[in-house]
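> Got a sequence here, can you model it:
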Amino acid sequence: MGFVAAEGIAPQVSAVWPYDTYHDLRWLFVYHQWWPEFVLWLVYVALTRGALTTVLVVLAWPVEVVPRPPVRQLLKRNVGISVAVTVLVVPWAVISVAASVVALSWVLLASLLPMFLLAPFLQRAAAVGPWWRGLPSLSLVGWTLLNFVVLTMAGAVAWSVPGWWTVPVAAAAGVLNGVLWNRTVRAAVLAPRLRWARVPVAPIAALLALVVPLLIPSLVSTVPGNQLRTEDVLLTRPLPAGVTEAVVVLAGYGSAYGGEQPRDPRVERFSYRGLGPDGRPLPYRPQDTTISVADSVGLLAAQVERLHRRTGRKVALVGESEGAVVARTYLARRPHPAVDALVMFSPLINAGRAYYPPRGREHGWGVVTGWTLRAMFGLGRLAGAPGNGPDEPFIRSLLDDAPFYRNQLMCPVPGVRIVAFLPYTTAAEAPPGDYAGIPVFQTPGVHGGLLNRSLVQDRLVNFLRGEPVQRTRREYSLFQRLGAAWQAPPLAISANPVWEESEQPDPALTGKVCQPTREPG
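Take a look at the predicted model:
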């Protein structure tokens, strides 16, 4: 079908629990339009998975050592467990789809780690009972780890090979999945005496899995360099000699500004609340960064105009994460002729790959996904988790204007020099592909953090002085491919009526951005 963005997911069709159900639900949460359709397909997925698992367990059972239970008994067991696994995996599949909306690697990690945690328990559920009690054997844990590695490598190869070669690669992955089913069923049936045999370990692990999304941001914050933000590089010291432009620094989502003045009068901090009566950027709180991109673009336009008048200089924009999105959208919608340079740190590459309708609409692609996210955010707020939910204006901007962010964010702008600094985690934030039509500087680091301050600062200053800055690393492309298996499938641009007026090509079908626009009609 030429749907290149989804090729890395194919090897999971016959994977061992829970990755097979994780595969099915990611497709379903992206590709449904109304509640009855979703419920019908959800029932179909659960029943079909139960039947297929029964066949696989029958084929894998070590009958030469242990008598196999009747097929009817295994079918009843596996259909029931399939329903339970489907319910258990739903939150993580939904989070995976949310990750494709905001293009943040830590959100994708929050959807994947619970799968890895639950896998040893669910992989023995198909064959033995009571599977929820006791610790899984070391051999089963080892097969679980190998299962994850096989799916990751198979997804990378399936995406990397050209054309129809994906089919034999997926078939080979199916053979490996068959071997894994054989080994995991044998490990479960022939397991030695269980440790903690009376302890309901699996339910405890499931409860721990619910906490994982809350812990990921805190864990990411401990990575060296994560606390060093882009604004710290420019706001705490005068601009070096040779930089002739005035600079607007746009911080990212969840940032805050107390009104501190930069060391250099040519530098200003962008305010998500706009300018005060004296023309200075107003202090803002983290919740102020949730405004729509259109509102932020309007505020940036006013700030650029005033800064240009005050200094009489050309203006460079330096944006991080949401700030990079705002700055690039500004250049596309309301550019000022004085702006001649843009630096983007950790831009949200290929955001808006899924969709769900606004609150109040009961029909549209991803309608159940939207309500599931609202319910999950509501429960999270009761538990003290941060966040304003999936309907905040910034998120809706990514959803409603997705064709632009998927295809044009990393494209050149006539008359403007642009460079994007990409940390390695950005490689896992979208399916593999060529997502840059501008110079990029790839560097070790996490989203929004500067692992090597001196290196990035030197390159940033060099760029503001007018020098070309670019560096690509082989391992970056490798990380992209290794993440191919764990992305949610994108919603095709042509499928969504909300985007029907867009003439943007679809990177999900080409693996490239900045392609010529389609002719209307």
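> from here on, contacts and neighbour counts on C-alpha atoms
Fine.
> where along the stretch 101-250 of the chain do the helices fall?
Ranges of helices within the stretch 101-250 of the chain are 105-125, 138-160, 166-189, 201-221, 230-235, based on DSSP state H, counting those that start in this stretch.
> one more to put side by side:
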Amino acid sequence: MPSRARLLALLVVAAAVPLAESLVLVSFRFRQAEGLIGQASAVWPYDSYHDLRWLLVYHNSWLTFALGLVGALVVRGMLSATLVGLAWPARVPRPSARSLLLRNLGVAAFSAAVVAPFAALAVAASVVSLSWVLFTSLVPMLILAPFLQRMAVGAGWWHGLPSAELVAWSLLDFVVITVAGGLVWTAPEGWTPVVAAAVGAINGLLWNRMVRVAVRPSHVRLRWMPVVPIVVVLALALPLAAQVLSHPGNEKNTFTPPIFNNPLAADVPYAVVLLAGHNSAYDGRPAADPRVERFSYAGLDAQGRPLPYPPTRTHQSLASSADLLAVQVQALHRRTGRPIALVGESEGAMVARTYFRHRSDTPVTALLMFSPLVRTGRAYYPPPDASSGWGIATGWLLRGMFDLANLGSSAGSHPDEPFVRSLLEDAPFYRLETMCPIPGVRVIAFLPTVTAAETTPGPFTKIPVVEVPSFHGGFLSRKVVESQVIDFLAGENISQVRREYGLLQGLAAAWQAPLLAVDANPVWRPTAPPGRPFSSAKICAPLKNP
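This next block holds a predicted model:
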């Protein structure tokens, strides 16, 4: 086939795959997953990352997982063999079609094995809506990409360093996928297939360049060293190291914002309960103002004072913590005679929001949420004693990873700890109701801009928000934020939306795991909102009574 004809065929094949996926998603109105479309024909290993995220979310038994995995490997191997063959330079002898097919089937299997832990972390990120979990899954992919992209073209790919040109093309591939995810998602629904086909054609050009660079003879540094196995081991160790580093230390009081250390302003009519986040600790010391208390995950002592607690107490279920909060709220209200304001950070914000779920008669009339976990529970995996259920293989993969990271420590987080299972079992509430108004309560959320990468694009809030350039948690101690907290508690209405927030949401769309439809999961179905399963217009819609 002449070079121009092969290039045209390459672009057509690369465009046809995302076009087909876009037509399926548009027909189901599965708007939140459209950011993944561009990776359907992407260069290794991002194509495997695309396939495995879909598979890890949408399988409900070991049989469907096994069949889906085999099918994905066969289809991906055949597709990449076709793309490599069409992209092969005309003046370089090309392996036979059989040789290319066998090599790319092997590449598909190897790439899936390497990428599976990172895809599982992406699913975990959609359960807990924590950006560091998502970033932990992406950084190793960036490192691995230029090493793995030599696999499909010939032997000896696992020795030596990739060329600088291959690294540059690999980085450009990541940028293209990121921008393409935002473009596909933001395109009007009728134009989504057109944009998807255009993105696929760009993937074809990238395949053309990557194959040529990988095939073309060049000086390979450290040709004698088995670099790829070393890099793969180091990349796989990164998520484990991140989990180890996140283990709580020996701090006795990890949450002391200014409102804890300073007296309340005279014009604040509330008594305040401060709720710290996951893996926080408390030594029992009182706040500077008697109208302010730290919430204790261990409850109150006989005198009604918050008890000290270790980080492991924050691992209990959100319902259990909310019950303890209800007791503390009533005690503080009786002691001060004032209405109560709740100021919660991260898990503390989720405890506070859970408190209102089944309580209408309450002295709490203000809620300030800092770094709340926005749209959690977008995926599922059953408890370890289950024999089936959506994401069953995902759950065991995550358990193995966290068990390995927690060796020698009893304080580390775990995918089946009661707090995480709260988000999994009550996902419709936390996914759809966290950022909704509460009758009779003034509510505001302070969101770090990194939250944009934690949730799927689209509407997710119907309460006032203050968007702060920051990472997750910790910014409650900033002077400008402290001033806004006092102003809100004094009765002012506050809202601050940043322009870049929506842009960051779009750019992160390519790296999210597809959400599991609420109606698809029998565990969630009793509380599913009415409407189409994949509709995005369900935020704050009334939930069914279980």
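> Just give the TM-score of the two.
Put the two chains on top of each other and the TM-score (TM-score structural alignment, normalised by the length of structure 1) is 0.95; 514 aligned residues with a Cα RMSD of 2.0 Å.
> so how far is L342 of structure 2 from Y355 of structure 2?
Here Y355 of structure 2 is placed at a distance of 10 Å from L342 of structure 2 (Cα to Cα, to the nearest Å).
> and for stretch 68-79 of structure 1, what span of structure 2 is it aligned with?
Using TM-score structural alignment, stretch 68-79 of structure 1 lines up with residues 94-105 of structure 2.
> what residues does that stretch touch?
Contact with stretch 94-105 of structure 2 is made by 73-74, 76-78, 80-82, 84-85, 88, 152-153, as judged by Cα atoms under 8 Å, 6 or more residues apart in numbering.
> Looking for the alignment partner of N279 of structure 2 in structure 1.
With TM-score structural alignment as the criterion, N279 of structure 2 matches G254.
> Tell me, how many residues neighbour that match?
13 (other Cα atoms under 10 Å).
> hang on, isn't it packed against P286?
Yes. In this structure, G254 of structure 1 is within contact of P286 by Cα atoms under 8 Å, at 4.3 Å.
> Where helices are concerned, which of the contacts of stretch 94-105 of structure 2 count?
73-74, 76-78, 80-82, 84-85 (DSSP state H).
> Centre-most residue in structure 1?
A99 (3.2 Å; Cα atoms, centre = their mean).
> Is it correct that that residue falls within a helix?
Yes. Looking at A99 of structure 1 with DSSP: H, G, I helix; E, B strand; the rest coil, it is inside a helix.
> Now which residue in structure 2 aligns to it?
With TM-score structural alignment as the criterion, A99 of structure 1 lines up with A125 in structure 2.
> Repeat that for A156 of structure 1.
Under the alignment by TM-score structural alignment, A156 of structure 1 pairs with G182 in structure 2.
> What are the neighbouring residues in contact with that match?
Counting by Cα under 8 Å, 6+ apart, G182 of structure 2 has contacts 35, 503, 505-510.
> deepest of the helices of the stretch 101-250 of structure 1, which one?
helix 105-125 (a mean of 22; mean count of other Cα atoms under 10 Å).
> what's the average distance of that one to structure 2?
Its matched residues in structure 2 lie on average 0.7 Å from helix 105-125 of structure 1 after superposition (mean Cα distance after the TM-score superposition for structure 1).
> what angle separates that helix from helix 201-221?
Counting by axes from the mean of the first three to the mean of the last three Cα atoms, to 10 degrees, helix 105-125 of structure 1 lies at 160 degrees to helix 201-221.
> coming back round to it: would you turn the contacts of G182 of structure 2 into a markdown table with neighbour count?
Shown next, in a markdown table, are the contacts of G182 of structure 2 (neighbours: other Cα atoms under 10 Å):
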| residue | neighbour count |
| --- | --- |
| G35 | 31 |
| L503 | 14 |
| Q505 | 22 |
| G506 | 25 |
| L507 | 22 |
| A508 | 24 |
| A509 | 33 |
| A510 | 27 |
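> now these in JSON lines, with secondary structure and distance to W158 of structure 2?
Below are the contacts of G182 of structure 2 laid out as JSON lines (DSSP: H, G, I helix; E, B strand; the rest coil; distance: Cα to Cα, whole Å):
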{"residue": "G35", "secondary structure": "helix", "distance to W158 of structure 2": "32"}
{"residue": "L503", "secondary structure": "helix", "distance to W158 of structure 2": "38"}
{"residue": "Q505", "secondary structure": "helix", "distance to W158 of structure 2": "36"}
{"residue": "G506", "secondary structure": "helix", "distance to W158 of structure 2": "35"}
{"residue": "L507", "secondary structure": "helix", "distance to W158 of structure 2": "32"}
{"residue": "A508", "secondary structure": "helix", "distance to W158 of structure 2": "31"}
{"residue": "A509", "secondary structure": "helix", "distance to W158 of structure 2": "32"}
{"residue": "A510", "secondary structure": "helix", "distance to W158 of structure 2": "28"}
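> would you list these in TSV and tack on distance to K479 of structure 2?
Output for those, formatted as TSV (distance: Cα to Cα, whole Å):
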residue	distance to K479 of structure 2
G35	37
L503	27
Q505	27
G506	30
L507	30
A508	29
A509	32
A510	35
